[in-house]
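Enquirer: With the input below, show me the fold.
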Amino acid sequence: MKVKEIIVVEGKDDTVKIKLAVNADTIETRGSAVDDRVIEQIRHAQQTRGVIILTDPDYPGQRIRSLIDQHVPGCRHAFLPKSAAIEKHGRGVGVEHASIEAIRNALRDAQYMQDEAEEQITKEDLVAAGLVGGPVSSARREALGQKLKIGYVNGKQLHKRLLMFQITKQQFAEALQEVLEEEQG
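Expert: All right, here's what the predicted structure looks like:
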């Protein structure tokens, strides 16, 4: 599988794993302190070939993703479920621990974030769905994020992520229904 866009990852181990999964070029941020030189590289890549951001499904990965999105708008975002990126012994989480198939799926499902989404899903909808403030909220959010291909976020960030990806109320309801059915299943 060849990927036209340049894939932004955190480090060299991520690059090695990406190149096993797909034929693509990468830019490495080398950690969460993304310097101006790397931002300029990403900006240039976005202007010439396009960019897909694929960072680890953890807090530093989300921080890097947000920082890049702030400085280089219009990038596509690929998300790995945390469960697909855990090291065999459970000590680490990252792109480098994901399977080839999980990486290919994440890249295939990469989406554009858009801040201008008109609010369709309310915070009250999230509370009513048991996605915030409940005993199973975290697991439910994780399952919903996988279904909608928007990655895992905490309760405060879920509403923003749904709006950024312009998830419609119908898409939300359908994905939530699947999650609830799997919980009962």
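
Enquirer: hey, let's count contacts and neighbours off CA atoms from now on
Expert: Fine.

Enquirer: any idea how far K123 is from the spatially closest residue to S137 that is not a sequence neighbour?
Expert: Closest residue in space to S137, ignoring its immediate chain neighbours: L131 at 4.4 Å, by Cα to Cα, 6 or more residues apart in numbering. Distance of L131 to K123, computed by Cα to Cα, to the nearest Å: 10 Å.

Enquirer: here's the other one to compare against:
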Amino acid sequence: MKIKEVIVVEGRDDTAAIKRAVNADTIETGGSAINQKTIEKIRLAQSKRGVIIFTDPDYQGERIRKIISKAVPGCKHAFITQADGTKKDDIGVENASVETIIRALSDVRTEMAESAGEITADDMLAYRLTSGADSKERRIKLGESLGIGYANAKQMLSRLNAFQISREEFLKAIEALDQEEGKS
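Expert: Predicted structure coming up:
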């Protein structure tokens, strides 16, 4: 599988994992100490070929994702779950299987400028995605289902709208989540 866009990863091991799974070029951020020179490389790649941000499913990965998204608007995003990226208590893209990486790159989402989206804070409350004993678990499952990764309630609302998840797609995912919970 050949990827046209340049994939932004955190380090060498992530690049190796990506190259095992697909034919693609990468830019490494060098971990969380992302500098202006790297941002400029990412901007150039975005203008020429497009960029897919594929960082680790942890706090630092999310921090890097936000820095790049703010500096280079319109990037695509690939996500893996913490479970899919964990090996012996180490979380990272480098631990994901070839199948997981291919699936994540097949399900990329493009971030759009934030707008008053179709999903609201009231929806988050009504569908038990915030302020409930099971809200974190529901957000984890919703993020997996929609391919947008895990986020806290405020970030989840922002992602739902930034990735232009339609109300219909959101409600369908909520219905599937409710059905799954009803079976357990």
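
Enquirer: Superposed, what's their TM-score?
Expert: Overlay of the two chains. TM-score (TM-score structural alignment, normalised by the length of structure 2): 0.96; 183 aligned residues with a Cα RMSD of 1.0 Å.

Enquirer: related to what we said a few turns ago, the residue nearest to S137 of structure 1 corresponds to which position in structure 2?
Expert: By TM-score structural alignment, L131 of structure 1 lines up with L129 in structure 2.

Enquirer: which residues touch that match?
Expert: Counting by Cα atoms under 8 Å, 6 or more residues apart in numbering, L129 of structure 2 touches 135-136, 138-139, 153.

Enquirer: Let me have those in CSV, extended by neighbour count.
Expert: Below are the contacts of L129 of structure 2 laid out as CSV (neighbours: other Cα atoms under 10 Å):
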residue, neighbour count
S135, 18
K136, 18
R138, 21
R139, 23
A153, 18
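
Enquirer: is it possible to export those to JSON lines including secondary structure?
Expert: Below are these laid out as JSON lines (DSSP: H, G, I helix; E, B strand; the rest coil):
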{"residue": "S135", "secondary structure": "helix"}
{"residue": "K136", "secondary structure": "helix"}
{"residue": "R138", "secondary structure": "helix"}
{"residue": "R139", "secondary structure": "helix"}
{"residue": "A153", "secondary structure": "helix"}
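
Enquirer: Pick out whichever of those residues sits closest to K4 of structure 2.
Expert: Nearest to K4 of structure 2, judged by Cα to Cα, of the contacts of L129 of structure 2 is R139 at 30.9 Å.

Enquirer: Now do the same for that closest one: its match in structure 1.
Expert: Using TM-score structural alignment, the equivalent of R139 of structure 2 in structure 1 is R141.

Enquirer: The residue nearest to that match when sequence neighbours are not counted and Y112 of structure 1: what is the separation?
Expert: What sits nearest to R141 of structure 1 in space, not counting adjacent residues and going by Cα to Cα, 6+ apart, is L131, at 5.7 Å. For L131 of structure 1, the distance to Y112 of structure 1 equals 23 Å [Cα to Cα].

Enquirer: Just to check, Q120 of structure 1 is in contact with T168?
Expert: Yes. Assessed by Cα atoms under 8 Å, Q120 of structure 1 is found in contact with T168 at 6.3 Å.

Enquirer: so where do the strands sit in structure 1?
Expert: Ranges of strands in structure 1, per DSSP state E, are 6-9, 26-28, 51-53, 76-77, 111-112.

Enquirer: Among those strands, which comes closest to G94 of structure 1?
Expert: Of the strands of structure 1, the one closest to G94 of structure 1 (Cα to Cα) turns out to be strand 6-9, at 10.1 Å.

Enquirer: what residue of structure 1 matches up with I67 of structure 2?
Expert: If you follow I67 of structure 2 across to structure 1 using TM-score structural alignment, you land on L67.

Enquirer: How about the contacts made by its match?
Expert: Each residue near L67 of structure 1 by Cα under 8 Å, 6+ apart is listed here: V34.

Enquirer: Kindly report the same for D115 of structure 1.
Expert: Counted by Cα under 8 Å, 6+ apart, D115 of structure 1 has contacts 163-165.

Enquirer: Reformat those residues as CSV; add distance to A102 of structure 1 and neighbour count.
Expert: Converted to CSV, those look like this (distance: Cα to Cα, whole Å; neighbours: other Cα atoms under 10 Å):
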residue, distance to A102 of structure 1, neighbour count
L163, 25, 20
M164, 23, 18
F165, 21, 19
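
Enquirer: so how far is I27 of structure 1 from the match of I67 of structure 2?
Expert: 15 Å.

Enquirer: Over to A129 of structure 1?
Expert: Distance of A129 of structure 1 to I27 of structure 1, given as Cα to Cα: 38 Å.

Enquirer: neighbour count winner among the two?
Expert: I27 (20 against 17; other Cα atoms under 10 Å).
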